[in-house]
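Colleague: I would like to see how this sequence folds:
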Amino acid sequence: MTATTDQRTLVVGDLCLDEVSGEVTRAGEPIHLTPTERDLLTYFMRNPRRVLSKRQILDRVWRHDRGGEAGVVELYVSYLRRKIDKGRDPMLHTQRGIGYVLRPTA
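Modeller: This next block holds a predicted model:
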């Protein structure tokens, strides 16, 4: 399930992100993210169930700041996975050869 509870909160399954305060929770537990991790998560949460390519992510999250380094996407996706999926059913999935997708858990 994906919903917006108000104009500033994104919700995908049990994952919530307050775009104003930057607070992130999963199942009510707070998750600390860096600004870049939060930008990446925001992009995924605005596009749930949609497979996003590394190029799309680079263009949207880094806006060419990294000179097109696809490896930075892999690195930050791994950071994000460790934080949002730690001890829980995974939400962030790799689509081999295509990109990444955020899906609510069943």
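Colleague: hey, let's count contacts and neighbours off CA atoms from now on
Modeller: OK.
Colleague: what's the spacing between Glu23 and Arg82?
Modeller: According to C-alpha to C-alpha, to the nearest Å, Glu23 stands 17 Å off from Arg82.
Colleague: any idea what the residue positioned nearest the centre of the chain is structurally, helix, strand or coil?
Modeller: By C-alpha atoms, centre = their mean, the chain has its centre lying nearest to Leu41, at 2.4 Å. Recorded secondary structure, Leu41: helix (DSSP: H, G, I helix; E, B strand; the rest coil).
Colleague: got the contact list for it?
Modeller: Going by C-alpha atoms under 8 Å, 6 or more residues apart in numbering, Leu41 touches Leu80.
Colleague: again, but for His64
Modeller: Applying C-alpha under 8 Å, 6+ apart, the residues contacting His64 are Leu58.
Colleague: Tell me if it really is in a strand.
Modeller: No. Read with three-state DSSP, His64 is coil and lies in no strand.
Colleague: Where does Val77 fall, secondary structure wise?
Modeller: In this structure, Val77 sits in helix 70-84 according to DSSP states H and E.
Colleague: contacting residues around that helix?
Modeller: Contacts for helix 70-84 (C-alpha under 8 Å, 6+ apart): 26, 31-33, 37, 40-41, 54-55, 57-58, 66, 90-92.
Colleague: One more sequence to fold, the one below, so I can look at both together:
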Amino acid sequence: MHVQSEAVSRPALVVGDLTLDQRTREVRRAGVEIKLSPTEFELLRLLMHHPGRVLSKARILNRVWAYDFGGQGNVVELYISYLRRKVDARRQPMIHTVRGVGYTIRPAG
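Modeller: Next comes the predicted model:
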């Protein structure tokens, strides 16, 4: 997973009421801790490094899973759905699909 080297420059990422601490690997939304798997954490970290920017499935695969896009986009969709269940559960959504392009995260509301 390639995103980890960015942890040194910015220990905490914040998008709206969502905070990701790259050193402790803690994620909180509105102060409530969210438990993530290592892959979910890396995916969320990648999205939070680029708030408001749409990231393609190919880029996400390359950065989080470190392999080229070859029809494996369904793994991205699967992990996005896992993140939505945890990050957006009973709250205004932050993780959005841009149909035919990719995924983005932005503050709720």
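Colleague: Got a TM-score for the two of them?
Modeller: For this chain pair, the superposition-based TM-score is 0.90 by TM-score structural alignment, normalised by the length of structure 1; 101 aligned residues with a C-alpha RMSD of 1.7 Å.
Colleague: that older thread, the contacts of helix 70-84 of structure 1 in helices, which ones?
Modeller: If you go by DSSP state H, the contacts of helix 70-84 of structure 1 have Glu37, Leu40, Leu41, Lys54, Arg55, Ile57 in helices.
Colleague: Val14 of structure 2 maps to what in structure 1?
Modeller: Alignment note (TM-score structural alignment): Val14 of structure 2 maps to Val11 of structure 1.
Colleague: which residues touch its match?
Modeller: Neighbour list for Val11 of structure 1: Met1, Thr2, Ala3, Thr4, Thr5, Leu17, Met45 [criterion: C-alpha under 8 Å, 6+ apart].
Colleague: would you turn the residues you listed into a markdown table with secondary structure, neighbour count and distance to Lys86 of structure 1?
Modeller: A markdown table is the format used below for these (DSSP: H, G, I helix; E, B strand; the rest coil; neighbours: other C-alpha atoms under 10 Å; distance: C-alpha to C-alpha, whole Å):
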| residue | secondary structure | neighbour count | distance to Lys86 of structure 1 |
| --- | --- | --- | --- |
| Met1 | coil | 12 | 20 |
| Thr2 | strand | 18 | 21 |
| Ala3 | strand | 13 | 23 |
| Thr4 | strand | 14 | 24 |
| Thr5 | strand | 11 | 25 |
| Leu17 | strand | 22 | 17 |
| Met45 | helix | 23 | 18 |
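Colleague: now structure 2: which of those residues match?
Modeller: Counting by both residues aligned by TM-score structural alignment, their matches' C-alpha atoms under 8 Å, the contacts of Val11 of structure 1 that remain in contact in structure 2 are Leu17, Met45.
Colleague: farthest pair in the contacts of Val11 of structure 1?
Modeller: Distances among the contacts of Val11 of structure 1 were taken as C-alpha to C-alpha; the most separated pair is Met1 and Leu17, at 14.3 Å.
Colleague: in structure 1, what residue sits furthest out from the centroid?
Modeller: Of all residues in structure 1 (C-alpha atoms, centre = their mean), Gly67 lies farthest out, 21.1 Å.
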